[in-house]
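Student: what follows is a predicted structure for the sequence shown.
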Amino acid sequence: MSKSKNNKISNVLFAVFILLLLIPQTRQPIQVFLQKGLALFSPAVEDKSDQERLDTYQWNLTDLNGVSYDFKSAEGKVVLINFWATWCPPCIAEMPSLVKLHDDYKGKIQFLFVSNEDKAVIAAFLKKRGFNLPVHQPVSAVPEALNTSSIPRTLLIGKDGSIVIDKTGASNWNSDTVRETIDKLLLE
C-alpha cells in the first residue's frame, strides 16, 4: 500500500474515533476502555517520611439504606476509602479491581465507597454491574486530609491513621503491591 493510502485510512479511522467520542452513547464506554489501560498499574505506597496522618475521624456518613455511619468507628482499623461517581470513566475502569479486593478483604479492613450522587442512581449502577459494595454518602464535612476535588481518589489508611496510599486516578487495586501492603498493615 502506498504511503498516501495509509495516511487516508489513518485519517478516516481517526475521524471515526473522534466522532464516536462526540456521541454521548459511545463516549463513556470508549473512555472507560482507555482508562482500563491506566488501571493496569498498581498505586504507589507512600514513603514513611511522606505519609500524612489523619488528624481526625470526625465524619458522618449514611449508607444507601439511610443507616448512619460514624467514621470514628474506623479509628484503629485499616481503612480503604474510595471517592467515586457512576458517571466517571476512571472510576468505572478501576471498580472491578476494587470489587475483587473488597470481596477478599471485607471483614478484615473497613471499606468506604463514597459518592455524592443520588442513591437511586448509585443503586442502579451497582445492580446493573452486580457489585455488592458498602457505598456511603457524606452527611458532614470530610476531614481535611481526605478532602478531594478529583475522582477517583482512593486512600489506604493504617491503624495509626497514616495515609499509606493516596492515589488520584484509575489504578489496579487488586495488585500484589496493594495486597502485600494491606497484609503488613493488618499485622501492625
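Tutor: Happy to help now that I have it. The shown structure was predicted, so the numbers you read here are calculated from the model rather than taken from an experiment.
Student: all contacts plus neighbour counts: C-alpha atoms, from now on.
Tutor: Will do.
Student: in stretch 181-188, which residues are buried?
Tutor: In terms of neighbour count (16 or more other C-alpha atoms under 10 Å), stretch 181-188 has its buried residues at 181-182, 185.
Student: before we move on, what about stretch 51-71?
Tutor: Of the residues in stretch 51-71, 51-52, 54, 60-64, 69 count as buried by neighbour count, 16+ other C-alpha under 10 Å.
Student: putting a second one here so we can go through both:
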Amino acid sequence: MKTSILYLLLFISYFISFSQPNVEQLMKSEKVRSYIGKKLPSMNQFTLEGEIYNAAKSNGKPTLINFWFIHCKPCVDEMPYLNKLKEKYDGRMNFISMTFDNEINLREFLKTHKFNFTHVSTDTNYINEIGVRFFPKNVLLDKNGIVKVVTEGIPDFKDAHGNTLINLGIERFETYLNELFD
C-alpha cells in the first residue's frame, strides 16, 4: 500500500512538473517582444504633469519605458537604479514610467518613493494591447521609436555564491542604452 501511494505521488509530481508552464518561456513569449524592430502602437495618454504622451513618438530621442505597478516589489526595488540612469542620461533620452495604477494612488505612492521618470497612469487596455504580462518590464526604443530591447527589469548577474551583483546588471543595461545612440 505504501509503495502504491509513493508511486502515485511520484506520478503526480512528474505530471505537475511537465504540465505547469515554464515562467521563463512565458516571459520570452510575451507579445511585447514581437515589437522588437517595430514601433509600439500609437497611444495618447496624459502624464501626471498634464502633457500628452504617445509611445509611438520619441521626439528624436531614445526612450526607456518602464512598465511597473505600486505593489510589485521588484519594480519598486529597481527605482533607485532607474533614477541613477535618468540622472546620467537626462536630456539625451526620454524616461517614461507606465503603470495601470490609478492617478490618485500613483501620486500618493510618489510622495514616499522617489521615481524621477515622466509618469503615465494608463488603463490596462494599452498594457494588455502591447502584451506586457510580467513586471517590471523595460522597453528601449531608438530615436525613431523602434523597439530595440525588452528586458525583465534591470538585468542582474549572480556571483559564484548566488549573490546578485546589481551593478553588473546596470552596466549591461547601460550597454543597451548606449547602443540606442549609435
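Tutor: Yep, it's here. Keep in mind it's a predicted model, so treat the numbers as computed, not measured.
Student: closest to Thr86 of structure 1 out of the buried residues of stretch 181-188 of structure 1?
Tutor: Ile182 (26.2 Å; C-alpha to C-alpha).
Student: what does His136 of structure 1 align to in structure 2?
Tutor: Under the alignment (TM-score structural alignment), His136 of structure 1 pairs with Val120 in structure 2.
Student: let's verify Glu49 of structure 2: helix, strand, or coil?
Tutor: When classified by DSSP: H, G, I helix; E, B strand; the rest coil, Glu49 of structure 2 comes out as coil.
Student: Provide the aligned range in structure 2 for the longest helix seen in structure 1.
Tutor: Longest helix in structure 1 by number of residues, with DSSP state H as the criterion: helix 3-22. Residues of structure 2 matching helix 3-22 of structure 1 by TM-score structural alignment do not exist; the stretch lands nowhere.
Student: buried sites along that helix?
Tutor: Burial within helix 3-22 of structure 1, assessed by neighbour count using 16+ other C-alpha under 10 Å, is assigned to Leu21.
Student: tell me who's in contact with the residue positioned nearest the centre of structure 2.
Tutor: Nearest to the centroid of the C-alpha atoms of structure 2, with distances taken as C-alpha atoms, centre = their mean, sits Lys137, at 0.9 Å. Counting by C-alpha atoms under 8 Å, 6 or more residues apart in numbering, Lys137 of structure 2 touches 66-68, 150-153.
Student: go with 6 Å
Tutor: Lys137 of structure 2 sits next to 66-67, 151-153 when contact means C-alpha atoms under 6 Å, 6 or more residues apart in numbering.
Student: residue in structure 1 matching it?
Tutor: Aligned counterpart of Lys137 of structure 2 in structure 1: Arg153 (TM-score structural alignment).
Student: can you tell me the closest non-neighbouring residue to its match?
Tutor: Counting by C-alpha to C-alpha, 6 or more residues apart in numbering, Arg153 of structure 1 lies nearest to Thr168, which is 4.2 Å off, once chain neighbours are set aside.
Student: from Asp182 of structure 2, how far off is the alignment partner in structure 2 of the one you found?
Tutor: Following TM-score structural alignment, the counterpart assigned to Thr168 of structure 1 within structure 2 is Glu152. Between Glu152 of structure 2 and Asp182 of structure 2 the computed distance is 23 Å (C-alpha to C-alpha, to the nearest Å).
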